[in-house]
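[1] heads up, no residue letters with this:
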């Protein structure tokens, strides 16, 4: 059977998004920030990290929102629905903290 063998991904290539979340050069995130149950606390932590960072390439709001959206998107269907709701609420909290209109 030609073409029936699967190529295996190396663990390094498979988990690159986890590494970005853990070792982001742009933001120094608090440990476990995306697992917290309080959307406001998550938003405040991301805001603090973005504003303190000297390495970010975008304004603080965009850096914080980008990291949050990145985590949600990369988790995909593996993200618990309850935690997804909390993270979506954290996006709204982040917008409020920066005086941006809600979507």
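    Arrived safely. Predicted, not measured: the structure shown is a model, and the values here were computed from it. Numbering: from 1, shown residues only.
[2] from now on I want contacts and neighbour counts done on CA atoms only, so please keep to that.
    Will do.
[3] which residues does stretch 63-70 contact?
    21, 26-27, 46-47, 49-50, 56-57, 87, 91, 94 (C-alpha atoms under 8 Å, 6 or more residues apart in numbering).
[4] OK, contacts around residue 40?
    Residues in contact with residue 40 (C-alpha under 8 Å, 6+ apart) are 90, 93-94.
[5] buried residues in the helix or strand harbouring residue 20?
    Using DSSP states H and E, residue 20 maps to helix 16-23. By 16 or more other C-alpha atoms under 10 Å, the buried positions in helix 16-23 come out as 17, 21.
[6] quick one: distance of that helix to the chain centre.
    10 Å (C-alpha atoms, centre = their mean, to the nearest Å).
[7] now stretch 11-27
    11 Å.
[8] circling back: which of the contacts of residue 40 sits closest to residue 78?
    Proximity of these to residue 78 (C-alpha to C-alpha) peaks at residue 90, which lies at 18.6 Å.
[9] let's bring in a second model and compare:
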């Protein structure tokens, strides 16, 4: 794997996930409900995921937060963290 391939692997996963077909710009929305609804839709319609729709959607959201790291603004990080709670509500799970 070349240096540029190593550097951009997380972008490649987000763009071309084998588990979910994500809407363009889903993680840039300022509305946690929009992010959660989009992830839920992607997870429920995917026929390639290996886990439950909830776990697939939450995993992708956590993956994005973890890989974006310090490049996220505080506001966007709060939005994405709030999207986790919305995702739990969408799937009928207890919010933390």
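    Good, I have the coordinates. Bear in mind that the values here come from a model prediction, so they are computed numbers and not experimental data.
[10] which two among the contacts of stretch 63-70 of the first structure are spaced furthest apart?
    57 and 87 (23.1 Å).
[11] who has more neighbours out of those two?
    residue 87 (25 against 10; other C-alpha atoms under 10 Å).
[12] what does the more buried one align to in the second structure?
    Structural correspondence for residue 87 of the first structure with respect to the second structure (TM-score structural alignment): residue 80.
[13] ok, the closest residue to residue 84 of the first structure other than its chain neighbours to residue 88 of the first structure distance?
    Counting by C-alpha to C-alpha, 6 or more residues apart in numbering, residue 84 of the first structure lies nearest to residue 72, which is 7.1 Å off, once chain neighbours are set aside. From residue 72 of the first structure across to residue 88 of the first structure, the span is 8 Å (C-alpha to C-alpha, to the nearest Å).
[14] residue 43 of the first structure now?
    10 Å.
[15] tell me the contacts of residue 29 of the first structure?
    22, 45-46, 49.
[16] could you rerun that using 7 Å?
    residue 49 (C-alpha atoms under 7 Å, 6 or more residues apart in numbering).
[17] so it, which of the three states?
    coil (DSSP: H, G, I helix; E, B strand; the rest coil).
[18] ok so, going back, who wins for neighbours among the contacts of residue 40 of the first structure?
    residue 94 (26 neighbours).
[19] what helix or strand is that one on?
    Using DSSP H and E, residue 94 of the first structure falls within helix 81-97.
[20] what separation do you get for residue 13 of the second structure and residue 30 of the second structure?
    Residue 13 of the second structure is 22 Å from residue 30 of the second structure, by C-alpha to C-alpha.
[21] work out for me the element the residue sitting nearest the centre point of the second structure sits within.
    Most central in the second structure under C-alpha atoms, centre = their mean is residue 61, positioned 2.6 Å from the mean C-alpha point. Per DSSP H and E, residue 61 of the second structure falls inside helix 53-68.
[22] what about that helix, how far off from the first structure?
    Compared with the first structure after fitting, helix 53-68 of the second structure deviates on average by 0.3 Å (mean C-alpha distance after the TM-score superposition for the first structure).
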